[in-house]
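In: With the sequence up front, the predicted model follows.
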Amino acid sequence: MAKGSSGKRTGGRGGHGASKHRHDRHDRHDRHAPDPSASDNNSDSEKLPVPLGMWDFDHCDPKRCSGRKLARLGLVQEFRLTTVFKGIVMSPEGTQVVSRADLPIMQAHGAAMVDCSWARLDEVPFNKIRAQHNRLLPYLVAANPVNYGKPWRLNCVEALAAAFFIVGWDDVGDRLMAKFKWGHAFREMNRTLLDRYRACEDNKAVIEVQTEWMAMIERETLAREHERFVEYGDIGNEINSEEESDDGLAHNPNHAPGADPRRFDIPASDDESGSDDGAGSEEDSDDDEISERQMARLVRQGVYRAETDRLGNVSYVKVTTDADESDGGSDDDDDELAASLAASRI
C-alpha cells in the first residue's frame, strides 16, 4: 500500500485515444494493462516462477512508486480492473493475514497487490476487483526511504516481498527487493519477525505472534520512558555540578538572588529555601526543552552516550568513569535527585 500524490499516466496501447479517456481512471487501467507476451523477452520475468500482478489506482507518484518500477522491469503485470486473479492478493479488503497456509495458492497462481493510498480507500471500487484470496500483512516495519522505520507503512514491493518471506518462499522475495538499493534493509530490519511468522502454521498463529511482539514493544517503550525521566535527573545534576563554586562546596544556582530558573535543567520549585532537591517543578515543557538542549553538550563531553534501538528510538546512557565511582557524595545526590524526578513524572 503505497501512499503518495496522484500521478498522471502517459502513453498507452495502440488504438485507444488517451485524451478521450483521461476522465475515467478505470479506462486507463484497461488501456495500460500490458500484453503478457510483451515481457517474454525480459530475462528477469522469466526467472520468476509465478505470475505477479497489481491493480494500480494512480494514487502514487509514478517516479517513486515501487510497483510501477516492478512493472517497468516486467516483473509485475498491471491488471485491468475486471481481471480475475486466483492467487493471493495483498489488499485492505483482506479479513485474515497471510500465512504459510497460503503457500500452495501462491505456488499455483502467484500473488498480487492493490496499489492505493490508505487515505483514499473510499475512491477504490473494491467491489469490482475480482480477487479470490484477499490477505492482510501482520506487523512489519518499513525500510523504504519515504517511511523508513515506521510500522505498517510498507510500499508495494515490500508488501509483495513480505508475503513471499512469510510463506517461506525467500527466493522470490529476495529477487524483488534486489531491484532497489535499499531493498536488503527490509529483511534485515524485520528478520526476527519474519522468521517467527514463517514458523506459524496458519493466520491465527501469526496473529498470536503479532500480539506478543506488540506487547513487548509497549513494555520496552514504557521502560525507555522511565529511564529517560531518571536520566534527566542525572543530567540536571551534571549541569549544576559544572557550575559549582571553585572552593568545591555544593552550590545551587537556583537559590542565588535574581537567578532565572529557566536556565537550568531542573528548575527549583516555588517553596524551596536552601534545599538541594530541585525535582519538584511541574514545568515539564521547559524542563524537557532545556534538557534536550544540554544533552548534545554532555554527549560531546563524553558524560553520556546515545544509543538507538531497533525501532530507531534514541536514548541516552550515562558513561561511568573512575572519578564518578570515587565521588560517593555526588552519586548519592544523583540517586536522590533521579528518584525524586522519576516519582514526580510517572
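Out: Nice, I can see it.
In: CA atoms for contacts and neighbours, from now on please.
Out: Noted.
In: what's the closest non-adjacent residue to Asp331?
Out: Once flanking residues are discounted, Asp331 sits nearest to Asp324: 7.3 Å by Cα to Cα, 6 or more residues apart in numbering.
In: mind checking how far the one you found is from Asn237?
Out: Distance from Asp324 to Asn237, counting by Cα to Cα, to the nearest Å: 13 Å.
In: How about Arg68?
Out: Distance of Arg68 to Asn237, computed by Cα to Cα: 55 Å.
In: Where do the strands of the stretch 51-200 of the chain begin and end?
Out: 52-56, 77-78, 84-90, 111-115, 130-135 (DSSP state E, counting those that start in this stretch).
In: Next, the angle strand 84-90 makes with the first one.
Out: In this case it means strand 52-56. Between strand 52-56 and strand 84-90, the angle comes out at 90 degrees (axes from the mean of the first three to the mean of the last three Cα atoms, to 10 degrees).
In: for strand 52-56, packing partners?
Out: If you count contacts as 3 or more Cα pairs under 8 Å, 6 or more residues apart in numbering; DSSP states H and E, strand 52-56 packs onto strand 77-78, strand 111-115.
In: swap in the second one?
Out: With contacts defined as 3+ Cα pairs under 8 Å, 6+ apart, the secondary structure elements packing on strand 77-78 are strand 52-56.
In: try the last one
Out: Under the contact definition 3+ Cα pairs under 8 Å, 6+ apart, strand 130-135 sits against strand 84-90.
In: Check the fourth one too.
Out: In this structure, strand 111-115 makes packing contacts with strand 52-56, strand 84-90, helix 156-167, judged by 3+ Cα pairs under 8 Å, 6+ apart.
In: quick one on the thing from earlier: which one of Asp324 and Asn237 is surrounded by more residues?
Out: With neighbours defined as other Cα atoms under 10 Å, Asp324 and Asn237 compare such that Asn237 has more, 24 against 12.
In: Just the element for the residue lying closest to the more buried one once chain neighbours are set aside, please.
Out: Of all residues not flanking Asn237 in the chain, Asp334 sits nearest, at 6.3 Å (Cα to Cα, 6+ apart). Assigned by DSSP states H and E, Asp334 belongs to helix 328-345.
In: Tell me which residues of that helix come out buried.
Out: Neighbour counts over helix 328-345 (16 or more other Cα atoms under 10 Å) mark 330, 333-334, 337-342 as buried.
In: what does stretch 224-241 give?
Out: Buried, per 16+ other Cα under 10 Å, within stretch 224-241: 224-225, 227-241.
In: let's bring in a second model and compare:
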Amino acid sequence: MYCADCESIDDYFFDTTYFWLFLPTLETFSKVAGLCGSMDINATQQSDHCISCVVERPAIQKFIMSINGALESKEKENTKVTTACHDGAPSIDDMGRIVTLEILVNRYQAKWLIDSIEKERYETWFQPIIDARDESVFAHEGLFRVRDSDDSIVPPALAFKLAEKSDLLFSLDLVARRSAVECAARGKLNSKLFINFNPSSIYDPSYCLRATAAAINEIGLSPSDIVFEVTETHRADDLNHLKGILAFYRNAGFQIALDDIGSGWSGLNLLQSLRPDFVKIDMELVRGVHNDAYKQNIVNSLIQIANRSGIEVIAEGVETEDEASWLKNAKADYLQGYLYGRPAPLSTQTLSAEEAQQIDQKMNPLKAAAK
C-alpha cells in the first residue's frame, strides 16, 4: 500500500466482483481452475499463470474460504490478486491494489474490523501511572478498545494482529491514536497522556504522523503532556526508520517511551540507540519480582542502566503490594498495574454540548485520515 493510498481503506468486494489471480505455478493454476469449475464460477484463462473469474456477492465467502483451504501457505503467499467492480481488464487503480492471496483472505475476515472503523465502534480506556515516591497520579496510558457488530469488546491483541495480517495496520493504528486524543479531551484528562503507536504502521513520519500531531495541537493539549509509546519494539527491524519517527515527535515537542524493555535483548540495544525519555519494564519481569532473585537481578540492572542514562523507569503489570514495595526500593520511578487501577473509560459528564461540538470539529481532519 502506497502512502498516497493510506488515507482510505480499499474495498475489494462488490455486488459483482471480478477477481484477477496471478498464480506462481502451473499446479496452483490447476487447483484454482478446478475449484472454479467445481463451484460453477465463470472463469477465464488469461495466461498460463493468470485466471480471472466473476463472483456474485452471496458466493464470495464460499469462494474465499474454499481457495484458502485448497492452497498451501506458500502458494497463498506467492499468489497475487486484485479485484474490480467492472468487466474487462483491470484499471491502473485496480492494479495498484494488488495484494497477496493471504492478505485478501484476511481482509475478507476483517470485514467486521473495517465496519467498526467506519462506524466508529471504538473508544479509549485509560489506566493510571503512579509516581513511586508518593503514589500520586503521574500520567494515564490510553488503551484502545474496539467493538464488533454485537457491541462486544474484541481483545486488542486480536484486533491489531488481524489488522497486520490484512494490511489494515496503518488505518487501525491511526484510529487508535486519534481515539486516545479525542477521549482524553472529552474526559478532560488532567495528567500526562501515553499514546501507543506501532512503528510498522508508519511509512513516512512527516506525512503519516502530521494529522495526529495537528489534532493534539488543535484540540488544546500541550505537546509536553504527550508521551508517544513505541510498541512492538522487539520487532523493530529498521532502526533508521524508527529514529526518523522519534525525531519527528521530538521536534514537535513530544516525549518518547519504549514499551516492554526486558522482553528481549533487542530492547536493550534500542535503549542505547534511541535514548527515550521513559522505558517500561515488561510485566513478565515484574510479576512476582519480590520473591524471584533471577528477576530481581535483571530488573535491578535495567533500572541502573536507565538511571545512568537519564531515562525514567515505569514498571508495568504491578498487581500486589509486595511487588510495589520491592520496585520502590529498587528505585523504579513510576508504577502501573491493577494494584493502582484497571483500564476504564473517562467520564464525560462535565463536558458541555458546545465543548463536545468544538472537539468534533477539531478532530474532523484526523477522522477523515483514518478512513
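Out: Looks like it arrived, so ask away. In this text the structure is predicted, and so the values were computed from the model without any measurement.
In: TM-score for these two?
Out: The TM-score (TM-score structural alignment, normalised by the length of the first structure) is 0.24; 136 aligned residues with a Cα RMSD of 6.6 Å.
In: before we move on, the earlier item: what helix or strand is the residue nearest to Asp331 of the first structure on?
Out: helix 322-326.
In: That helix - contacts with which helices or strands?
Out: So helix 322-326 of the first structure, by 3+ Cα pairs under 8 Å, 6+ apart, packs with helix 328-345.
In: Name all residues that make contact with Lys74 of the second structure.
Out: Contact analysis of Lys74 of the second structure by Cα atoms under 8 Å, 6 or more residues apart in numbering lists nothing.
In: Would you indicate which residues of the helix or strand containing it are buried?
Out: Assessed by DSSP H and E, Lys74 of the second structure sits inside helix 73-78. Residues 75-76, 78 are the ones in helix 73-78 of the second structure that count as buried (16+ other Cα under 10 Å).
In: Closest to Arg145 of the second structure out of those residues?
Out: Nearest to Arg145 of the second structure among the buried residues of helix 73-78 of the second structure, counting by Cα to Cα, is Lys76 at 30.8 Å.
In: right, and the closest one touches Thr100 too?
Out: Yes. Counting by Cα atoms under 8 Å, Lys76 of the second structure does reach Thr100; the two are 6.7 Å apart.
In: Compile the strands of the stretch 51-200 of the first structure into CSV and extend it with columns for distance to Ala162 of the first structure.
Out: Listed next are the strands of the stretch 51-200 of the first structure as CSV, based on distance: least, Cα to Cα, whole Å:
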stretch, distance to Ala162 of the first structure
strand 52-56, 13
strand 77-78, 18
strand 84-90, 10
strand 111-115, 11
strand 130-135, 12
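In: Same list (those strands) but as a markdown table, adding mean neighbour count and distance to Arg300 of the first structure.
Out: Compiled in a markdown table, those are given as follows (neighbours: other Cα atoms under 10 Å; distance: least, Cα to Cα, whole Å):
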| stretch | mean neighbour count | distance to Arg300 of the first structure |
| --- | --- | --- |
| strand 52-56 | 24 | 49 |
| strand 77-78 | 26 | 53 |
| strand 84-90 | 22 | 47 |
| strand 111-115 | 27 | 45 |
| strand 130-135 | 19 | 49 |
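In: about what we covered before: relative to Leu160 of the first structure, how far out is the residue nearest to Asn237 of the first structure?
Out: Counting by Cα to Cα, the gap from Asp334 of the first structure to Leu160 of the first structure is 51 Å.
In: next one: Ser330 of the first structure
Out: With distances taken as Cα to Cα, Ser330 of the first structure is found 56 Å from Leu160 of the first structure.
In: next one: Gly329 of the first structure
Out: Gly329 of the first structure is 59 Å from Leu160 of the first structure, where distance means Cα to Cα.
In: And Tyr304 of the first structure, by the same measure?
Out: Applying Cα to Cα, the value for Tyr304 of the first structure to Leu160 of the first structure is 42 Å.
In: the more surrounded of the two?
Out: It is Leu160, of Tyr304 of the first structure and Leu160, that has more neighbours when counted by other Cα under 10 Å, with 27 against 21.
In: which ones are touching that one?
Out: Leu160 of the first structure neighbours (Cα under 8 Å, 6+ apart): 90, 111-113, 173.
In: Buried ones in whichever helix or strand Leu285 of the second structure is part of, by neighbour count?
Out: Leu285 of the second structure belongs to helix 283-286 when elements are defined using DSSP H and E. Going by neighbour count (16+ other Cα under 10 Å), the buried part of helix 283-286 of the second structure is 283, 285-286.
In: for stretch 61-75 of the second structure, same thing?
Out: For stretch 61-75 of the second structure, burial by neighbour count (16+ other Cα under 10 Å) applies to 63-64, 67-68, 71, 75.
In: Count the residues that sit near Asn240 of the second structure.
Out: If you count neighbours by other Cα under 10 Å, Asn240 of the second structure ends up with 12.
In: Mind giving me the packing neighbours of the helix or strand encompassing it?
Out: When elements are assigned from DSSP H and E, Asn240 of the second structure belongs to helix 239-251. Applying 3+ Cα pairs under 8 Å, 6+ apart, one finds that helix 239-251 of the second structure makes contact with helix 205-208, strand 255-261.
In: out of these, which comes closest to Glu312 of the second structure?
Out: Nearest to Glu312 of the second structure, of all those, is strand 255-261, at 9.2 Å by Cα to Cα.
In: Please enumerate the strands of the second structure.
Out: 16-22, 42-47, 50-56, 80-84, 99-100, 122-131, 137-147, 153-154, 192-197, 226-230, 255-261, 278-281, 312-316, 334-336 (DSSP state E).
In: So what touches the third one?
Out: The contact list for strand 50-56 of the second structure, computed with Cα under 8 Å, 6+ apart, reads 14-23, 29, 33, 36, 41-46, 63.
In: again, but for stretch 142-162 of the second structure
Out: 106, 110, 112-113, 116, 121-127, 169, 172, 176, 179-180, 193-196, 343.
In: repeat that for 7 Å
Out: Identification of contacts with stretch 142-162 of the second structure by Cα atoms under 7 Å, 6 or more residues apart in numbering yields 110, 112, 116, 121-127, 169, 176, 180, 193-195.
In: and which of those is nearest to Leu246 of the second structure?
Out: For these, the minimum distance to Leu246 of the second structure (Cα to Cα) is 13.2 Å, reached by Ile195.
In: residues near the closest one, how many?
Out: 24.
In: can you tell me which residues contact it?
Out: Neighbour list for Ile195 of the second structure: 141-142, 177, 180, 227-229 [criterion: Cα under 7 Å, 6+ apart].
In: Of those residues, which is the nearest to Glu323 of the second structure?
Out: Nearest member of the contacts of Ile195 of the second structure to Glu323 of the second structure, counting by Cα to Cα, is Glu141, at 20.2 Å.
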